[in-house]
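Visitor: My questions concern the predicted model and sequence given below.
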Amino acid sequence: MTVQRGEPSVPVVPQPPMTRDALRSAVRQLDLARLGEFDTELGEAFDRAVQMSSTTPMRLFLEKWATVVAILRYPDRARRLHAAEQELADVTISEDAFRQARTAIREVLDAASREVLPDTHR
């Protein structure tokens, strides 16, 4: 199993505010290749918000990308997630390796989510 535990104590960049411009800037800094994905999803969220007469799609978009940034700003966290995703993509892995990879993904997402939405993790 290639998934390793542990994260650095210092992130590459601070966690930005949960605003469109701040998150876009962070994505540009941390993973320029995902900027197009960010912009596409922003447009889709805006369209859904207008169609639904609700801010919920925009809030969900911001929460998702704040979580992505919370992962990317720790290189070890991002590597751990990527390694676990690669493990899960291998249809020949053992059940134990599958469980370990699934646990690693859950731990990374939980850690990132605690940074983004600390009030929901008590």
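Guide: Yes, it's here.

Visitor: alpha carbons only for contacts and neighbour counts from here, please
Guide: Noted.

Visitor: those helices in this protein, which residues are they?
Guide: 20-30, 35-52, 56-72, 75-89, 95-116 (DSSP state H).

Visitor: In CSV, list the ones you listed along with mean neighbour count and distance to Val12.
Guide: Shown next, in CSV, are the helices of the chain (neighbours: other C-alpha atoms under 10 Å; distance: least, C-alpha to C-alpha, whole Å):
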stretch, mean neighbour count, distance to Val12
helix 20-30, 18, 8
helix 35-52, 14, 18
helix 56-72, 20, 9
helix 75-89, 19, 8
helix 95-116, 17, 14
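
Visitor: Comparison target below:
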Amino acid sequence: MSLGGSEQPLIPQPPATVTALRQAIMQVAPAALPAFTRELDQAADEARLGSDLGPLRRFSGQWAIYVHIQRQPHLAARFRELEDRAQHGDADQARAAATELGRILDEAQAALSEGTSS
């Protein structure tokens, strides 16, 4: 979902580090901070138990996508609307909403991979 001139992101996309993501979440979605902390603790425990950084990489990647979406008010609102429709709509509405949610997530991932997340 592309942004028009008046739909600029609230903040620049931060690097996918725990500190930068935490600061971004405090700015764009402070209500998500408890989930961020809980999931960080879980990822750290899994990484420690498995002697593998994979869980921490997944955590950072998922939260970078979350921030990418939440820092864009129109996109964040559309995402919430689609989540609601996927959960509460009829089968056709849920399927269409899930498809669009997937597209938004894919676009966010691609933007982050390219480093062009404006």
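Guide: Nice, I can see it. None of these values were measured; they are calculated from a predicted model.

Visitor: who touches the closest residue to Ala112 of the first structure other than its chain neighbours in this structure?
Guide: Nearest non-adjacent residue to Ala112 of the first structure, counting by C-alpha to C-alpha, 6 or more residues apart in numbering: Ala70, 5.1 Å away. Taking C-alpha atoms under 8 Å, 6 or more residues apart in numbering as the criterion, Ala70 of the first structure is in contact with Gln15, Ala112, Ser113, Glu115, Val116.

Visitor: Return the closest of those residues with respect to Pro8 of the first structure.
Guide: Minimum distance to Pro8 of the first structure across the contacts of Ala70 of the first structure is 13.4 Å, recorded for Ala112 (C-alpha to C-alpha).

Visitor: Which position in the second structure pairs with that closest one?
Guide: Aligned counterpart of Ala112 of the first structure in the second structure: Ala108 (TM-score structural alignment).

Visitor: close enough to count as contact, its match and Arg71?
Guide: No: using C-alpha atoms under 8 Å, Ala108 of the second structure is not in contact with Arg71, being 11.6 Å away.

Visitor: so stretch 50-57 of the second structure aligns onto which residues of the first structure?
Guide: The aligned range for stretch 50-57 of the second structure is 52-59, by TM-score structural alignment.
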